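Asks: mind looking at a prediction? Sequence and model below.
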Amino acid sequence: MATTEDTAKAIQQAEPVTAQQQRADEAQAQQQAPEAHSVPMTMIQALRSGLDVMMGRDDNVVVYGQDVGYFGGVFRVTEGLQAKYGKTRCFDAPISEGGIVGSAIGMAAYGLRPVVEIQFADYFYPATDQIVSEAARLRHRSNGDFTAPMTIRMPCGGGIYGGQTHSQSPEAFFTHVCGLRTVMPSNPYDAKGLLISSIECDDPVIFLEPKRLYNGPFDGHHDRPVVPWSRHELGMVPEDYYRVPLDSAVVFRPGKQVTVLAYGTMVWVAECAARESGIDAEVIDLRSIWPLDLETIVNSVKKTGRCVVVHEATRTSGFGAELVALVQEHCFWHLEAPIERVTGWDTPYPHAQEWAYFPGPARVGEALKRAVEG
């Protein structure tokens, strides 16, 4: 007869749940009504729905930034919110990133929950002092007397031939700043749930939105048509309130031969590489870059014995270096091959060579083969 200890061991040795199963478990844990209605949404629509839900639930939620009000944002994420909630809840701001973030810190300390948009992640640098020296430290320097419940949305990454000033992936910068949370969704379902959790968080959250995923899942090849989100299960999004935890990764694609750690657009590139290479790779979608779900990562790498890290940002001092170090520290005796990294180049962002700069299925596939054969 099986004992409690035997049952626990069996659970630990069981195959990881799929992404769809884990998301279902999350929804159940949050007591989402089973009759909650889901509809197909793009990531843009899912983000807009998340803002709409939270603005309707909490009068303290305000949304603003460059062209965010009447125009609805350069990518139309905030379209219609000003008409619905008025100019005091959704409004435009001057072209001053320092002013946008600085004013949001004051609002947050006062009791509001501002959601501000930096039009492109490349534009955050003028607000660096406000983000690092003020927002990230407010809770700690005040011994908890004040908090900064604010969300900073930033479209990030390439895919629009935007060159050096519209295509950067600066996530590693934010993970180095104590007091910040940094997330990057890979699909509409997670985007809405993570945004709601970010708005409800009492700490400042950097919310990075991959532009290449706004209108459809990316199959890894720039010369292939993008599949509509409406054809993918992750494009089915509940219209009402739900949350996705800010510190939880998900097994996007179960596998046994090698673990791939990725986030944002690179989740889809990794999945495409695994499919086309024929390698049974387990793709982990980090979702929350920091805080990191180390448990999910370690469990996967200990099972496969191999690891490949993929991100779009430049290689040197990219967040992949931190992931490699953590895997080395926690999984050294389980590793069967060196850890691989597939990243962008260590160069200024190349406008004309954008698709060569990106890690694609071919480069990721080669790394998977090296890891498996090593």
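Replies: Sure thing, it's come through.
Asks: only C-alpha atoms for contact and neighbour calcs from this point on.
Replies: Noted.
Asks: check which element follows the one helix or strand I199 maps to along the chain.
Replies: Per DSSP states H and E, I199 falls inside helix 188-200. Toward the C-terminal end, the helix or strand that comes next after helix 188-200 (DSSP H and E) is strand 205-210.
Asks: and that following strand, what does it pack onto?
Replies: When contacts are defined as 3 or more Cα pairs under 8 Å, 6 or more residues apart in numbering; DSSP states H and E, strand 205-210 packs onto strand 151-156, strand 181-183, helix 188-200.
Asks: turn the ones you listed into JSON lines, columns for distance to V116 and mean neighbour count.
Replies: As requested, the helices and strands packed on strand 205-210 are exported to JSON lines (distance: least, Cα to Cα, whole Å; neighbours: other Cα atoms under 10 Å):
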{"stretch": "strand 151-156", "distance to V116": "5", "mean neighbour count": "24"}
{"stretch": "strand 181-183", "distance to V116": "15", "mean neighbour count": "26"}
{"stretch": "helix 188-200", "distance to V116": "11", "mean neighbour count": "25"}
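Asks: take this one as well and set it beside the first:
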Amino acid sequence: MSSGPEVVVWDTTYACPLRCSHCYSESGRRASRQLGHEDMLKVADALISLNPRVVALSGGEPLVVKGIFEVAGRLSRAGVKTAVYTSGWIMEPWMATELARVFDEVVVSLDGATAQVHDRIRGRRGSFDRALSALTLLDGVAKERRRQKRTPLWFGIDCVVVRSNFPQLEEFCTAIAPRFPELRTLTFNAAVPEGLASRPEFGHFELLDDAQVTRLTSEPQRTRLQELAPPGVRVYTTDNQNLVMRPDRFASGVDSLVMQIEPDGAVRALPVYEGTVGNILEESPLDLWYRGVSRLSDPFVVETLSAVRTLQDWAEAVRRMDYHFGSEEVRSRIERRSVRTNPPEFSALAL
């Protein structure tokens, strides 16, 4: 059995100024469940005891969390690498400076190479301009740190790839990346059918089909995108199939399990899927980790996840897993999703 997680994803809050059509956590549409500052520091200490390679602070929007920089600093001083994922909506100059000081990597989510596409996916007009503004601030801080010969600020762009933005991948490389000379990474991640992205209507309108996923992750495509990007930018593409967590692949060492922490400290048994095994503020983090790993041996999990071969299979598996292991609150949210058919945001985005 694995001795502990290499990567921890901590969704620090479900508060968010955006309303993304694919939101994995339904952030901005539910209670934030955000901990107070002292409890967040306790969670940080619990994670340090696990000695992970990296802790990624996500959300919702982590920059709305008061004291987030102190929390990250606590992890960093203990030798844990830290990353943060932000939409950039509330980025201010002082935040860019603080991000450079305490985080090893800062990632800005950008889901369109144009405002028309990005703002539709992100559900709020002006979100494209705000993201570019955040990237401009980070670029300026990175340039100044390089001039002063200080520890570099490593920042990148992350794009969740759906049908709406699939035709724009090259434009990211030729029109967006060159605007930020200090940019280091450009990552294209196939959308995961988690949360709102697991809805059947999302699968119909926006989830990539299997041919598109194959094309996204093919070596010729990655090479093409790398050639188009500025020389200093590394381009990555991924199908996120490791997050399916098929028990056979995990048992053989092909995939490694990520620990996912919900905002109130609850620990998910498996990332992506609903269903928790306890709270990190109340129990041993290592015990919770082992409890989560053991979920992969549950007969229902083995049957459901072993059958996944396509993205549509995966979306169906997520819906089954979430309803089976989710709380009453989770089941209620799933049922509310199911009554929404052909929502306007999908119809507007369909190509």
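Replies: Thanks, I have the structure now. Computed from a predicted model, the values in this text were never measured in an experiment.
Asks: please state their TM-score.
Replies: In this superposition the chains share a TM-score of 0.31, using TM-score structural alignment, normalised by the length of structure 2; 191 aligned residues with a Cα RMSD of 7.0 Å.
Asks: before we move on, the earlier item: packing partners for the helix holding I199 of structure 1?
Replies: Helix 188-200 of structure 1 packs on helix 43-57, strand 113-117, strand 205-210, strand 236-238, going by 3+ Cα pairs under 8 Å, 6+ apart.
Asks: neighbours of D129 of structure 2, how many?
Replies: 16 (other Cα atoms under 10 Å).
Asks: find the nearest non-adjacent residue to it, please.
Replies: A115 (7.2 Å; Cα to Cα, 6 or more residues apart in numbering).
Asks: do you know how far the one you found is from S76 of structure 2?
Replies: 35 Å (Cα to Cα, to the nearest Å).
Asks: go on, V107 of structure 2?
Replies: V107 of structure 2 sits at a distance of 17 Å from S76 of structure 2 (criterion: Cα to Cα).
Asks: how about the strands in the stretch 101-250 of structure 2?
Replies: 105-109, 155-161, 185-190, 234-238 (DSSP state E, counting those that start in this stretch).
Asks: how about the last one: buried residues?
Replies: So that's strand 234-238 of structure 2. R234, V235, Y236, T237, T238 (16 or more other Cα atoms under 10 Å).
Asks: can you tell me, leaving aside adjacent residues, what's nearest to the second one?
Replies: Looking back up the chat, that one is V235 of structure 2. Closest to V235 of structure 2 by Cα to Cα, 6+ apart is L186, at 4.9 Å.
Asks: picking that back up, for the strands of the stretch 101-250 of structure 2, which one ends up most surrounded?
Replies: strand 155-161 (a mean of 24; mean count of other Cα atoms under 10 Å).
Asks: I'd like to know which elements that strand is packed against.
Replies: Counting by 3+ Cα pairs under 8 Å, 6+ apart, strand 155-161 of structure 2 packs on strand 105-109, strand 185-190.
Asks: apply 10 Å and report the result again.
Replies: strand 81-86, strand 105-109, helix 127-147, strand 185-190, helix 210-217, strand 234-238 (3 or more Cα pairs under 10 Å, 6 or more residues apart in numbering; DSSP states H and E).
Asks: picking that back up, redo the helices and strands packed on strand 205-210 of structure 1 as CSV? Include distance to L208 of structure 1.
Replies: Below are these laid out as CSV (distance: least, Cα to Cα, whole Å):
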stretch, distance to L208 of structure 1
strand 151-156, 5
strand 181-183, 6
helix 188-200, 10
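Asks: residues touching the closest residue to A367 of structure 1 other than its chain neighbours, list them.
Replies: Spatially, and ignoring its direct neighbours in sequence, A367 of structure 1 is nearest to E340 (6.3 Å; Cα to Cα, 6+ apart). Residues near E340 of structure 1 by Cα atoms under 10 Å, 6 or more residues apart in numbering: 260, 306-310, 320, 324, 364, 367-368, 370-371.
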